[in-house]
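**Q** Mind looking at a prediction? Sequence and model below.
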Amino acid sequence: MILPVILSGGSGTRLWPLSRKNRPKQFLALVGEQTLFQRTVDRTRKLGQAGAPIVVCSEEHRFTVAEQLQELGVTDASILLEPAARNTAPAIALAAMQALKADPDAVLLVLPADHLIGEEGGFIEAVEHAQPLAVEGWLVTFGIRPEAPETGFGYIKRAEAVGEFGFKVAQFVEKPNAELAAKYVASGDFDWNSGMFLFKAARFLDELKAHSPAIYQAIGEVFATAKPDLDFVRFDQETMRNVPEDSIDYAVMEKTSRAAVVPVACRWSDIGSWSALWEASEKDDDGNATQGDVFTFDTRNTLVRSHDRHMVATVGLDDIVIVSTPDATLVAARDKVQHVKQVVDTLNRTGRTEHLSHRQVHRPWGSYDSIDMGDRFQVKRIVVKPNSVLSLQMHHHRAEHWIVVSGTAEVTCGDKVFLLTENQSTYIPLGVTHRLRNVGKVPLELIEVQSGSYLGEDDIVRFDDVYGRA
């Protein structure tokens, strides 16, 4: 049986302003209705024999992962929380150790959460072709047959055949310039390095121990600190910070003599930029890829995305990217979108917050949208999912007014508990313990007006919380 390992720790800065630190690209529905993370998990369920997935993610994304798995009906996943990002080799090692607890012969299918695969049948077939090699002790990577010279991907050079469908890896090549990329594609001996792998968990750990013993030793110490917390597995942060940071390619694959590659013929993209998303998207007769309330006139080969209740109109544009969100808009030449990362770096360096979170912030109980703000007030639109409850909490610096727009709210305010329905409101004084619960079967929507000397999200003292945040 194959155990899928979903690596979900990427930041996706090149897809700003849609992708942000608190909700990076893997958790966004960039193509179709499912998020990239959900598409990856769903892809593994099409394998003939696949066990419960192991997801490796950051602590701040834990509830997003759990919610998106729940939407797929996946209730048996193991969610490992990385207390500090140390690249792919340590993350995969944690997953391998977790897998070995259940099965000493576990075979891991390691997949980044943010890749887009077109013909999934070809990928599933390649996994089936690679499985015998993995069982024999090969560390198999999947090479995407190149459609054209591409300077944004690494390459894998094939050597002699192993088994019926695989080849030994002759060389891993870093991202080449255009001239080299053209030579690689023309030779027929090179594939794109997809970053997807299939191998036995025990074999990978043996190779990690042999070629990167410092990582192996340190990650073993981290795994020894594992503690279950609700549906998650936590590890000690300080111990994790002592783990050397390295990718699986550098730590193992480029050093082992047991690396094999199985070629895959399918449409594939790591959605590493807005231009890559344009290429992967459906387009109109003028080559435009649009989403949301968009009107184009005399516009060609352009990507335009708008958010709800906001129209974007374009006139006389060619090869442009326009992405509009409630608090930030990107306009860029399509051949310059690789520089979006520099915008994010500047936002971070200057102390701005638009790279961290959207105006709408998701929580395990629902979401809130900061729709207006001033020096001493803030207005939020809050949506609470049915049968969900916020923490029992208080604030030192602000009072709150709640106005129910739809649904039924159970309100705890001090020693009082009462119900509010549509068009009813209540006042939560500064310093008073309070709680909000949706006791209905439909989403609860309310408007919250905060007033006070400080309105930051860190002015929350939690006394009780069903999500373990108290």
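**A** Thanks, I have it.
**Q** C-alpha only now, for contacts and for neighbours.
**A** Fine.
**Q** Pull out the buried residues from stretch 439-453.
**A** 439, 443-452 (16 or more other CA atoms under 10 Å).
**Q** typo on my end, it should be stretch 291-302
**A** Neighbour-count burial for stretch 291-302, counted by 16+ other CA under 10 Å, picks out 296, 299-302.
**Q** what's the answer for stretch 104-118, then?
**A** In stretch 104-118, counting by 16+ other CA under 10 Å, buried: 106-117.
**Q** put this beside the first:
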Amino acid sequence: MIAEQINLTVNDGGAAVSDVCVVPIIPVVLAGGSGTRLWPVSREHFPKQLIGVLGTDSLLQATVRRTQGFDAARVTVAQPLIVCGEEHRFVTSEQLRESGIDARIVVEPWRRDTAPALTLAAAVAITGGADPVIVAMPSDHAILDTPAFQRAVEVAARHAWAGAVATLGVPPTRPETGFGYIKVGASLAPNVHGIDGFVEKPDANLAQRYLASGDYWWNSGMFILRASVWLNAVKRLQPGMYDACMAAVAQGEVDGAFFRPCAAAFDRSPSDSIDYAVMERLQGDDTLPRGVVVPLHAGWSDLGSWDAVWDALEKDADGNVARGRVMFDGARASLAHSEGRLVACLGVSNVVVIETDDAVLVADRSRVQDVKGVVDRIKAQRGLEANTHRKVRRPWGYYDSIDHGDRFQVKRIVVQPGARLSLQLHHHRAEHWVVVRGTARVCRGDETFLLSENESTFIPLGVRHSLENPGKVPLEIIEVQSGGYLGEDDIIRFDDKYGRC
């Protein structure tokens, strides 16, 4: 067993580990967030971890890639565990496939914040008698220096293997009011300190005092500890959460590429964050493992606002950041993001302009933290823009709502090769399909037939139907819906290869 290769001693709650040491770790990526702070690009049904905020990779893909390439002489890395919600499981799986990374996906039945999510992952990690060091991290943060991140994790993992609960703290570079802070304690070993406490997001004056003192680091939200240490701490501090999560995993089942904890058991778990549920309660209790913090100097950002995105990206000579079709003329210190249309910024300073198919955000960079209030107002008005994009991903591909009006809607539907929409019917709408690319296999009532490019068919209201792409290229069709109600909830599924019946 790998544990036999390890030589360690425990000293004052920290661990001094010999240089000849291989620690088994398992990355746990917490990807269950809804993400509205980067609206309108990030929305509840397609949150920021799934979008390419900084480049072509999504933040989820970048996070999982960061878990590859550790020093094999110091740690061995097991297959990552990704914890995500039901509504994001297919796109999460597809993005991992595109990245060429084999990972296990644990599907949370409901959102219960980060502490239950980590407890589910820890319970899965110990199956078969293993007890690896968990490296738990959010899926939507930016880290510019991966080798520096990995070195910090390796230091933390060696202390975690000895029983400590480790976290990565970021020495602050400015008086930030958008982050929680860790009060740093005495030095326990090179690049390892005790933790004297956690503090909430401060106001501007207090943040300035934290920066000046040098005793407070930003809380990165990344935690490194053995699976058994986390489960024992949760059992002691949050017994209801422990019982619910352990039962959910014990009664869970494998569903293709996914592991599904038992929903009924998990429903009994309270909702809480890792910080509140456990970390903030470790200090002052000698029966609990001691918390330690390792400094992280790796260009970290939680990307919690468009201002943070501006800060993380390369700028032109005037301090501007452009993504997509953007022109600057006399603009300074601004961010413009276009997903299609040309965005021209003339003579403006310190602004954020975000263009999407169905919404445009224009904000002063000092007010971007208030985006959540805008999203709340859209929800109060029952606006679809708060939750969904015009382009909606599905396990079989996606659809784009091109146009809509009274009693009609037009969609462009793209079905990937080998994929199939469910056998379904609608009570309130009929559909006309026109194939513009590829070949479609259509089931309509008792009929099954093929349609090629420039051919069409009609699906009457109340008739069972399905659509499949039997070809080697993506199938594209134009769908024209007509009827008295065109909502996405007017679907009765009878058979679905993706388990959505």
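**A** Nice, I can see it. These numbers come from a predicted model, not from an experiment.
**Q** Could you quantify their similarity as a TM-score?
**A** Aligned and superposed, the two chains score 0.96 in TM-score terms (TM-score structural alignment, normalised by the length of structure 1); 468 aligned residues with a CA RMSD of 1.5 Å.
**Q** sorry, back to before: mind picking the two most distant members of the buried residues of stretch 291-302 of structure 1?
**A** Greatest spacing in those, by CA to CA: 296 and 301 (11.0 Å).
**Q** show me where the stretch 351-500 of structure 2 has strands.
**A** 351-355, 360-364, 391-394, 397-405, 408-415, 423-425, 429-437, 440-444, 447-451, 456-459, 465-468, 475-483, 492-495 (DSSP state E, counting those that start in this stretch).
**Q** What is the equivalent residue in structure 1 for residue 104 of structure 2?
**A** With TM-score structural alignment as the criterion, the equivalent of residue 104 of structure 2 in structure 1 is residue 78.
**Q** what's the answer for residue 338 of structure 2, then?
**A** Using TM-score structural alignment, the partner of residue 338 of structure 2 in structure 1 is residue 306.
**Q** do residue 30 of structure 2 as well
**A** In structure 1, residue 30 of structure 2 lands on residue 7 (TM-score structural alignment).
**Q** so residue 369 of structure 2 touches residue 308, yeah?
**A** No: Residue 369 of structure 2 is beyond contact range of residue 308, at 10.0 Å (criterion: CA atoms under 8 Å).
**Q** Out of the buried residues of stretch 439-453 of structure 1, flag the one nearest to residue 170 of structure 1.
**A** residue 443 (56.1 Å).
**Q** which ones are touching that closest one?
**A** Contact analysis of residue 443 of structure 1 by CA atoms under 8 Å, 6 or more residues apart in numbering lists 383-386, 406-407.
**Q** please redo it, this time with the cut-off set to 10 Å
**A** For residue 443 of structure 1, the contacting residues are 366, 382-388, 406-409, by CA atoms under 10 Å, 6 or more residues apart in numbering.
**Q** Provide a ChimeraX selection command restricted to the buried entries of those.
**A** One line in ChimeraX is enough to select the buried members of these, burial here meaning 16+ other CA under 10 Å:
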select :366,382,383,384,385,386,388,406,407,408,409
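**Q** In structure 2, where's the longest helix?
**A** The longest helix of structure 2 (DSSP state H) is helix 146-161.
**Q** which residues in structure 1 does the following helix or strand past that one align to?
**A** Following helix 146-161 of structure 2 in sequence order, the next helix or strand is strand 165-170 (DSSP states H and E). Mapped onto structure 1 using TM-score structural alignment, strand 165-170 of structure 2 spans residues 139-144.
**Q** likewise stretch 357-373 of structure 2?
**A** Under TM-score structural alignment, the match for stretch 357-373 of structure 2 is residues 326-342.
**Q** Could you list the buried residues of that stretch?
**A** For stretch 326-342 of structure 1, burial by neighbour count (16+ other CA under 10 Å) applies to 326, 330, 332, 334, 337-338, 340-341.
**Q** go on, stretch 365-377 of structure 1?
**A** 365-370, 377.
**Q** Also stretch 330-348 of structure 2?
**A** Of the residues in stretch 330-348 of structure 2, those buried (16+ other CA under 10 Å) are 331-338, 343, 345.
**Q** what's around the equivalent of residue 93 of structure 1 over in structure 2, how many residues?
**A** Residue 93 of structure 1 maps onto residue 119 in structure 2, with residues paired by TM-score structural alignment. Using other CA atoms under 10 Å, residue 119 of structure 2 has 23 neighbouring residues.
**Q** swap in the one 10 residues further on?
**A** In terms of burial, residue 129 of structure 2 registers 7 neighbours under the definition other CA under 10 Å.
**Q** list the contacts for it?
**A** Per CA under 10 Å, 6+ apart, neighbours of residue 129 of structure 2: none.
**Q** separation between it and residue 387 of structure 2?
**A** As judged by CA to CA, to the nearest Å, residue 129 of structure 2 and residue 387 of structure 2 stand 41 Å apart.
**Q** would you say residue 202 of structure 1 is within a strand?
**A** No: looking at residue 202 of structure 1 with DSSP: H, G, I helix; E, B strand; the rest coil, it is helix, so not inside a strand.
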